[in-house]
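Visitor: After the sequence you'll find the predicted model.
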Amino acid sequence: MATSKITYTGELRTSSVHLKSGIEIITDAPVDNQGKGEAFSPTDLLATSLGNCMLTIVGIAARTHGFSIDGTTAEITKVMGENPRRVTEIIVNLQFPGNSYSDKDKEIIERAAKTCPVAFSLHPDIKQEITFNYQ
């Protein structure tokens, strides 16, 4: 079964529907590439997917090992290159809230984040810079 259905709606915009849930994501070309920049661009989604995947896999690891990462955030910065135009670097800044994490918890968190499926699916030329901030 297909995962999603994408419709080009005009003006460099697409509508993607997740077929199982019906949830919709809109993309828009970025301002620096002839678009309006009014929604995530496809490359924004690529970079954001890395952070989403990391938090999901770390959440699974935390649940398995009996601690919580509720409230954790990931700030994503996408760096574009030219010739050809492409994502060259994704910077992920993970902020773990006021919980007290043991050294073992931190090891579990960092290993899980770095081994998420999206991290392994990205081309090796895309630099992944990950920062873990424990408050």
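Guide: It's in. Numbers count the residues shown, from 1 in each chain.

Visitor: make it CA atoms for all contacts and neighbour counts henceforth
Guide: Fine.

Visitor: Mind naming the longest strand for this structure?
Guide: Counting by DSSP state E, the longest strand found in the chain is strand 86-96.

Visitor: Show me what it is packed up against.
Guide: Strand 86-96 is packed against helix 42-64, strand 73-81, strand 127-134, with contacts defined by 3 or more C-alpha pairs under 8 Å, 6 or more residues apart in numbering; DSSP states H and E.

Visitor: Figure out which of the ones you listed is closest to Phe96.
Guide: Closest approach to Phe96 among those is made by strand 127-134 (5.0 Å; C-alpha to C-alpha).

Visitor: Show residues contacting that closest one.
Guide: The contact list for strand 127-134, computed with C-alpha atoms under 8 Å, 6 or more residues apart in numbering, reads 88-98, 101, 110, 119.

Visitor: Please compare the first structure with the one that follows:
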Amino acid sequence: MSTATARYSGQLRTEATHTASGNCIVTDAPVDNHGRGEAFSPTDLVSAALGSCMMTIMGIVAERSQINLAGTTFNVTKHMVADPRRIGQIDVHFQLPAALSPKERTILENAARTCPVALSLNPEIRQEVQFNYSL
């Protein structure tokens, strides 16, 4: 079974459907690349996938270790480069609970940095990851 199906709906927009759940994602080309920028671009999704994967793996480790990650958030920033046009860097900034012990912090940070998306991205894409403990 396929993971997803997609169709091109014109004007640089695609609609992808997750096969197992039926959930849909719309993408648009970004404004700086002839698009409308009204939805995630494909490279935005790659960046969001990195942060989401890191958070998911931290969540798995946290549940297994009974670490409370309630309220944890992240934001991502994508940096494009030219010639060829591609993602050059992805910044991921996490806000985590201040009450986490140094040992818990180390466990979670190692989990994030070894998520499947992080390990799958081309090594030429720089991954700048920051963990801020201020919640």
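Guide: Happy to help now that I have it. Small disclaimer: the values here were computed from a predicted structure and weren't measured.

Visitor: Ok, which of the helices and strands packed on strand 86-96 of structure 1 comes nearest Ile26 of structure 1?
Guide: helix 42-64 (9.4 Å).

Visitor: distance from the closest one to structure 2 after superposition?
Guide: Here the mean offset of helix 42-64 of structure 1 against structure 2 after fitting is 0.3 Å, by mean C-alpha distance after the TM-score superposition for structure 1.

Visitor: can you give me the angle that helix makes with strand 127-134?
Guide: If you take axes from the mean of the first three to the mean of the last three C-alpha atoms, to 10 degrees, helix 42-64 of structure 1 sits at 40 degrees to strand 127-134.

Visitor: how distant is helix 42-64 of structure 1 from the center of its chain?
Guide: 5 Å (C-alpha atoms, centre = their mean, to the nearest Å).

Visitor: That helix aligns to what range in structure 2?
Guide: Mapping helix 42-64 of structure 1 onto structure 2 (TM-score structural alignment) gives residues 42-64.

Visitor: Other residues contacting that stretch?
Guide: The contact list for stretch 42-64 of structure 2 (C-alpha under 8 Å, 6+ apart) reads 27-29, 68-69, 74-78, 87, 90, 92, 107-109, 111-118.

Visitor: before we move on, what about stretch 11-31 of structure 2?
Guide: With contact meaning C-alpha under 8 Å, 6+ apart, stretch 11-31 of structure 2 is reached by 1-9, 35-42.

Visitor: Just the buried ones among those, please.
Guide: Neighbour-count burial (16 or more other C-alpha atoms under 10 Å) applied to the contacts of stretch 11-31 of structure 2 gives 35-37, 39-41.

Visitor: what comes up buried for the longest strand of structure 1?
Guide: Buried residues in strand 86-96 of structure 1, counted by 16+ other C-alpha under 10 Å: 87-96.

Visitor: after it comes which helix or strand?
Guide: Following strand 86-96 of structure 1 in sequence order, the next helix or strand is helix 103-114 (DSSP states H and E).

Visitor: Provide the count of other residues in contact range of Ala29 of structure 2.
Guide: By other C-alpha atoms under 10 Å, 21 other residues sit near Ala29 of structure 2.

Visitor: One more: Pro84 of structure 2?
Guide: Neighbourhood size, Pro84 of structure 2 [other C-alpha under 10 Å]: 7.
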